[in-house]
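Visitor: Okay, predicted coordinates and the sequence, questions at the end:
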Amino acid sequence: MIDPTAAAATPPAIILVRPQLAVNIGTTARAMANFGLSDLRLVAPREGWPLPEALQDTAEAAASGAVGLLRAARVFPTTEAAVADLHRLYATTARERGQGKPVLTPAVAMAHDRHSLAPDLRTGVLFGPERTGLDNDDVALADAVITFPVDPAYGSLNLAQAVLLVAYEWFKAETEDAAPFGPVERSRPASRKAVVAFFEYLEGALTEAGYFRPEEKIPIMRRNLRHIFQRAVLTEQDVRSLRGAMVRLVEGRRQPGRRGNATDPE
């Protein structure tokens, strides 16, 4: 377990090396914002930075709510300049480069950083151009390689998809994979008294309808019915709803067209 009193690790920087498409820069910003990353760095983007007006509009539309993060992106002339302040660096690649570096999945790399990197140390992840990926000189700057376990029959990932997977694994490690919300308990568990009263009403109605037969099987039939409801772990609201439905069925059949009375459960 992560010590809640410990200082939080710094989220990784995302470095796009020579990105080619404005829309991918925008969707990268959106993917980062989804999972709490904010340090976007661009190395020599093909269309320049800031983008021409039409491309800027395209990128901001793709960012979809992460425009502030997009506009705060920092631009560098070289990969070396972009990573100069970082203490650990990963390079993403879909193929082995023969450089003898550790090869990690996003899950392993991000969990390692979250649990082992001191808060005052910075890490970053390099992503290459959309068409070619990182060149060997860029990969050589990294401490380790991140690769994605995908179906080899179709191993190509969109740039923003790759960023999303890394950002997700960071956030998952940061939050210990906790779900953002849980089931809402809308009613307390029903008391045994209420559950038994429901069973007795149900069994009485079924007896009147001729359900329990033959007579020698009545005990086991009653137990089987009770087991069905007991496995559901009934709440007070469940019991009220079930009993109300049964009353409506029984009383409605006896008096067609009846609208109900003050004794019926809500």
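Guide: It's in.
Visitor: going forward, measure contacts and count neighbours with C-alpha atoms only.
Guide: Will do.
Visitor: how about the strands of the protein, start to end?
Guide: Using DSSP state E, the strands of the chain run over 13-17, 40-43, 74-76, 88-92, 103-104, 123-127, 144-146.
Visitor: and of those strands, who's closest to residue 206?
Guide: Of all these, strand 103-104 sits nearest to residue 206, with 62.2 Å by Cα to Cα.
Visitor: here comes the other one, which I'd like you to weigh against the first:
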Amino acid sequence: MTGRDGGADLQPLGNTPVVILVRPQLAENIGTTARAMANGGLFHLRLVAPRDGWPQDRAWRTASGADRILEAATAYETVDDAVADLHHVFATCPRPRHIVKPVLTARGGAVELRAATARGLKVGLMFGPERAGLDNEDMARADALIRYPLNPSFMSLNLAQAVMIMAYEWWLTEDATPSRELMTNETHVATKGELENFMRHLIRELDSCGFLRNEQKRPGMVRNLRHFFTRGEVTEQELRTLHGVITELSHPRRG
């Protein structure tokens, strides 16, 4: 087989959900699914009756280095075979067809999957064929359905996109990345002492040039300047630049 150079050194990250592709039609979609799985820390891939058999070279060509997921993938003849050793199975379903089952969002499903795996249970995520999705018999094997709350007038997703949404939500359930942070590179957020040193420099030069000559307005003007520089997270590098600006402006004008 071509295109199998080992790829990234991907290893299972604990007890993670098994991704089950039911009757996938295109090998390229299996490859892009493996790529999406790797993004979210999912490793285990099972294929139920892939149309063109398994393995297929074309899957490796679209996996972007997620080769080990494809190499570890296993194929089954039926859904029952693929889920036999699992404790819980969730099925993605764009249009529930007269089925009485819990319906979860991707986020809600990821939370429940994480809780189940934390108890040592083996869980699976089932995705249907590219054109029609899972049929009623497939969904009858699932404990709950997952439906993505997308634009109701256009909910079309390709297979890898559908897997990526669940992989992302799965990863977020234990991700500690702050929702917002300031990228400072080689500098750092200025300390109160550094900021106060700058304010003394600024006020001294403003007094010298006469900008703060109105004694009644001076306290309020100084407070406004202080508020301006404390409202955000000014960095030490930015303060050094501003020190240089003030120093340069305090010099006599050059021709």
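Guide: Cool, the structure landed. Quantities reported herein were computed from a predicted structural model and do not represent experimental measurements.
Visitor: Work out the TM-score between the chains.
Guide: The TM-score (TM-score structural alignment, normalised by the length of structure 2) is 0.84; 241 aligned residues with a Cα RMSD of 2.5 Å.
Visitor: JSON lines for the strands of structure 1, including distance to residue 180 of structure 1?
Guide: Shown next, in JSON lines, are these (distance: least, Cα to Cα, whole Å):
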{"stretch": "strand 13-17", "distance to residue 180 of structure 1": "24"}
{"stretch": "strand 40-43", "distance to residue 180 of structure 1": "25"}
{"stretch": "strand 74-76", "distance to residue 180 of structure 1": "31"}
{"stretch": "strand 88-92", "distance to residue 180 of structure 1": "28"}
{"stretch": "strand 103-104", "distance to residue 180 of structure 1": "27"}
{"stretch": "strand 123-127", "distance to residue 180 of structure 1": "26"}
{"stretch": "strand 144-146", "distance to residue 180 of structure 1": "27"}
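Visitor: would CSV of those strands with distance to residue 49 of structure 1 and mean neighbour count be doable?
Guide: Formatted as CSV, those follow (distance: least, Cα to Cα, whole Å; neighbours: other Cα atoms under 10 Å):
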stretch, distance to residue 49 of structure 1, mean neighbour count
strand 13-17, 13, 25
strand 40-43, 9, 23
strand 74-76, 7, 17
strand 88-92, 23, 22
strand 103-104, 32, 18
strand 123-127, 18, 24
strand 144-146, 27, 24
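Visitor: Looking at the ones you listed, spot the one closest to residue 220 of structure 1.
Guide: Across the strands of structure 1, closest to residue 220 of structure 1 is strand 103-104 (Cα to Cα), at 57.1 Å.
Visitor: what sits against residue 82 of structure 2?
Guide: 20, 46-48, 75-76 (Cα atoms under 8 Å, 6 or more residues apart in numbering).
Visitor: Now do the closest residue to residue 33 of structure 1 other than its chain neighbours: how many residues are near it, please.
Guide: Closest residue to residue 33 of structure 1 apart from its sequence neighbours, by Cα to Cα, 6 or more residues apart in numbering: residue 66 at 6.2 Å. Neighbour count of residue 66 of structure 1, defined by other Cα atoms under 10 Å: 21.
Visitor: wait, what's in contact with residue 66 of structure 1?
Guide: Residue 66 of structure 1 sits next to 29-30, 33, 60 when contact means Cα under 8 Å, 6+ apart.
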